[in-house]
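Peer 1: My questions are about this predicted structure, shown below with the sequence.
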Amino acid sequence: MNMKKIFLCIAVLAIMISCKKTSYVAKFDKLPQERAAEQISLVSSTLTGSANGWIATLPTQAGGGYGFYMSFDNAGNVMMYGDMTAASSSTSVASYYRVKQDLGTELVFDTYNYIAMLDDPNAAILGGASKVGYSSDIEFTFDRIVGDSIVFIGKKYRQPFKMVKATAAQKASYLAGGYKTAIDKFTTTMATIKNPYIELGSGAQLAKIGVAVNTTNNLTLGKRIDLSGLAADGKVLSGTGKYSFRLDGADILGDGILVNGVRLVRILFKDATTLAFYDAKGTEYIIKSNPAPLTPLASLFGFPNTYPYKKITIPATGLPAGVNSEFTAVYNQMIALFTASGRTVSSTTFTLTSNSQFTIAIAYASTSPFTATANYGYTRNGDIITLDNNPISTSDNNWTTRAVQIKPLADYMLTGPFKIDWAASSSPGVPNLGGLYRTGNLGSFIYGTL
């Protein structure tokens, strides 16, 4: 009986074995070496297969963002332009590259080029930090191919190195020096827009957002776009992003800049003279000019060092042009009195020298230079400064000896209180000006450079 059971088990096993599927395919049907070789071939053929080359972008970990044009050949040569300097954007450099296998498929730049410049430990080359440059890579791990784009990730600093196939027209422009021309046009246009801003939102939620584009290679500030403004409810709106230049503007790298619910991804020329931001959906936001900065001067003007401004200066050239204020006649009367006495005024400054002392200093000369100085006590309430009526002359006593010449200004200082605010000029090229407005007559205000 036991033998029958044994034979029965053998028979069942035989039947099961005869029914085993023979269509099983291993999860990896190729050796690792074969798969690696195929991916190397894919990356290599993709890089060399773009007849018009590639437009690339690379944010650095420590610095800003940078743009490139590159062309790869089958002999391991790469030619490129970069947007770091006038020379790099107009003069191509050739170097070697490799596509190899390590922990993944890697693109390696073997010899010095504009990519390597960002990794240069010599601060004199581009302004990077000692030993680490801009904390940027020369070895990149292949990540993916999407449409006309190929994406790598920096091996050490993990920054995305993205390339998009160039068109024949773009290639021709890069090779003809068009990159430098485009960068110069962008920087010149931005420089002519006084206090640039964009408008985001609509209706009651409309907000003016100030725009600052830093075109330098400064490690901590350069190649970055800063946006800041106030929402309708007074909430501060701000955002910062790294960017790279392109032939028609600039790309904001990474995920763009999110401000007031809008994600801005690039700046392009709307026409020959107008720049505009564009969001991820293609909506346009024209960069406009404002007579004065959007941030109230009272928020920036004060005695502690945390304030960027604490002095208003009228230089030797006189009051800035293009400003309409009743103070102009007062100041010019003082200058005329000095001139009549055989003396010339080289500057006048209005300075918060402490949290309670406001100082006026008039630098003048006859045969020798002198300074007439008076210190006023003051109190401040928000953006309003109230001066004491009795200024204290300093030990040089020149405020007293030049009392006749100074009288128009001295009398004017008794007409406060004064409101701290920006002063606008209608003349192109005049920088942002600071003003002290008489609260009783806002058409009359001291003004000068900050």
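Peer 2: Received, thanks. Please read these numbers as outputs of a predicted model, since none were measured by experiment.
Peer 1: C-alpha only now, for contacts and for neighbours.
Peer 2: Noted.
Peer 1: Okay, strands next: where are they in the stretch 101-250 of the chain?
Peer 2: 105-109, 139-146, 149-154, 160-165, 196-200, 207-214, 224-230, 236-246, 249-252 (DSSP state E, counting those that start in this stretch).
Peer 1: Reformat those as TSV; add mean neighbour count.
Peer 2: Below are these laid out as TSV (neighbours: other C-alpha atoms under 10 Å):
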stretch	mean neighbour count
strand 105-109	21
strand 139-146	18
strand 149-154	20
strand 160-165	21
strand 196-200	20
strand 207-214	21
strand 224-230	20
strand 236-246	21
strand 249-252	22
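Peer 1: this is the comparison structure:
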Amino acid sequence: MKIRYIILFVLISFGISSCGKNDFDNKFDELPDERIQSTIKEYKEILTEPEFGWKMNYSLGSGIEYMAYNIVHFNADNTVSIKSKMVDDAIVSEFKIFSEADIELVFNTFNENFTSFSYPNVKAPNGYGGDVEFNFVSISEDKTEIVLKGKVNNGILKLQKADRDLSDFSSIQKYVNYLSAQRTDSYMNLAITSGLGATEDKPIVLGMDLSSMAIAADYNFNYKGEFYTGKKMLYFDHDGMGLSTPIKIEDSEIQYFVYNEDKHRYELAKSDLKGYLYCTKLPTYYVPGVYDEIMDHYSLKLRASFGQVWDKYIAMKRANTLIKNMVIVTDYKQRMPKFDKDGNPVFDDVFNEDYTLGKSLGEGLLFSFEDKTQFYFYFVPLEIKKIQEDRVAMKRLPGEFCVVKKGEDLNPIAESIKGNKEFNELVDYLCNEGGWYIRRTVEGGLIDWDFISQDNPNDYFYTRLY
């Protein structure tokens, strides 16, 4: 009785496995071995039948965001010809189909265009996480698409039947050029116009920075109160461009784009969503935590400015020669210089003038009278309001004051600056209602904060931690 149950279990299991990944007729009129051999033969016929071969996309399954794109021809003599843009001529190796726990496709000899991902090398002693053995996952009813999964690293190998001669990889360059031409501003975005509740009038917008130079796709977006960010590899094929793995939003996926030559833009394809790429001068997303960070005790010296900021800053300095630089401060405490008993400045371990902290000044614009210190200055108190997480607006507050060196006449200096037309034009412009988009960057290990006008993104200035 036990043997009968085991035989029944084996037959049922094999039947479920075979039917689950093929839509072919069941072959229960054959013996198990005969069914396996018949299935292997059928798979091989499907692989070798296409006149123009297959478009092969291989996404590594080792956590590495990489997509390999090749044109593949499987031949009746168990050779496989694989062509890529990296090598001029197709490279021929061997394959086989056999059954172990499942029906497998194995690339059993080395091929530079494909199996190199699996072999160790100097840069990657354990390889790049590729597979050479794949289990068949599914075959479409019309036999034009096959999906396989790597046995070891779980990479996804997708074969799509080619509908024309795709041996010329130089034609892919036009899709690279299309992307370059569409990048007309600093930030690229995907506007979803159908699906997820979006419409043409009220699209859901995702930051989608696609770079053909870096072959990378950086995505950033806010959705239902959460912020999502990440990086994918960008690849180009004979029909468009795609991402190494899909971006998933609820049950929808974003991975592939085709170019609409009439509208001169890339549009989302092979998805239940509809949408298109476009560019803006400012990001369409906001990054949580930026406001809280910049408000946590920063001293940021103006490093460079452009547009109206530059014009007004230079005019202010020409009219107020005592002012050496402008510093934006948050949660700031006054720096009080140290002197020895003879009245000489005290220097710290790196030969900067040492100081103690005085009273809290909060937020404001500190116009320093010195190049390297903040001991003597004219101070404009500010309220720095949060518009969004990485957007702020400055408001000028009463209580401006001046600190000068001992022995200098305070009042004339303070009154000269306070009443200066160019000075007030600069401060009032920085305190415009439209506000500023702010972002933190690191250059050469040094922290910078950029301020970009929301009303006119061509007006912006860079500051550095000071």
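Peer 2: Good, I have the coordinates. In this text, all values refer to a predicted model and were calculated from it rather than measured experimentally.
Peer 1: Any idea what the TM-score comes out to?
Peer 2: Between these two chains, after superposing, the TM-score reads 0.62 (TM-score structural alignment, normalised by the length of structure 1); 368 aligned residues with a C-alpha RMSD of 5.1 Å.
Peer 1: part of a helix, is residue 293 of structure 2?
Peer 2: Yes: counting by DSSP: H, G, I helix; E, B strand; the rest coil, residue 293 of structure 2 falls inside a helix.
Peer 1: sorry, back to before: out of the strands of the stretch 101-250 of structure 1, the one nearest residue 287 of structure 1 is which?
Peer 2: strand 196-200 (5.1 Å; C-alpha to C-alpha).
Peer 1: Not counting its own residues, what contacts the closest one?
Peer 2: The contact list for strand 196-200 of structure 1 (C-alpha atoms under 8 Å, 6 or more residues apart in numbering) reads 190, 206-212, 260, 262, 285-290.
Peer 1: If we use 7 Å, what do you get?
Peer 2: 206-211, 260, 285-290 (C-alpha atoms under 7 Å, 6 or more residues apart in numbering).
Peer 1: pretty sure residue 193 of structure 1 is in contact with residue 290, am I right?
Peer 2: No: the pair residue 193 of structure 1 / residue 290 is not scored as a contact, 8.3 Å apart, by C-alpha atoms under 7 Å.
Peer 1: before we move on, back to that, want to try JSON lines for the contacts of strand 196-200 of structure 1, with distance to residue 164 of structure 1 as columns?
Peer 2: What follows is the contacts of strand 196-200 of structure 1, written out as JSON lines (distance: C-alpha to C-alpha, whole Å):
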{"residue": "206", "distance to residue 164 of structure 1": "35"}
{"residue": "207", "distance to residue 164 of structure 1": "34"}
{"residue": "208", "distance to residue 164 of structure 1": "34"}
{"residue": "209", "distance to residue 164 of structure 1": "31"}
{"residue": "210", "distance to residue 164 of structure 1": "31"}
{"residue": "211", "distance to residue 164 of structure 1": "28"}
{"residue": "260", "distance to residue 164 of structure 1": "30"}
{"residue": "285", "distance to residue 164 of structure 1": "25"}
{"residue": "286", "distance to residue 164 of structure 1": "26"}
{"residue": "287", "distance to residue 164 of structure 1": "27"}
{"residue": "288", "distance to residue 164 of structure 1": "31"}
{"residue": "289", "distance to residue 164 of structure 1": "33"}
{"residue": "290", "distance to residue 164 of structure 1": "36"}
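Peer 1: Which member of the residues you listed is positioned nearest residue 438 of structure 1?
Peer 2: residue 290 (23.0 Å).
Peer 1: Tell me the counterpart of the closest one in structure 2.
Peer 2: Using TM-score structural alignment, the partner of residue 290 of structure 1 in structure 2 is residue 280.
Peer 1: ok, now residue 41 of structure 1?
Peer 2: Match for residue 41 of structure 1 (TM-score structural alignment): residue 41.
Peer 1: got the angle for whichever strand or helix holds its match vs strand 103-107?
Peer 2: Here residue 41 of structure 2 is covered by helix 32-48, with elements defined by DSSP states H and E. For helix 32-48 of structure 2 against strand 103-107, the angle by axes from the mean of the first three to the mean of the last three C-alpha atoms, to 10 degrees is 50 degrees.
Peer 1: can you tell me the mean distance of the following helix or strand past helix 32-48 of structure 2 from structure 1 after alignment?
Peer 2: Next helix or strand after helix 32-48 of structure 2 toward the C-terminus (DSSP H and E): strand 54-59. Using mean C-alpha distance after the TM-score superposition for structure 1, strand 54-59 of structure 2 ends up 1.4 Å from its aligned counterpart in structure 1, as a mean over the superposed pairs.
Peer 1: Please determine how far residue 304 of structure 2 is located from residue 460 of structure 2.
Peer 2: 9 Å (C-alpha to C-alpha, to the nearest Å).
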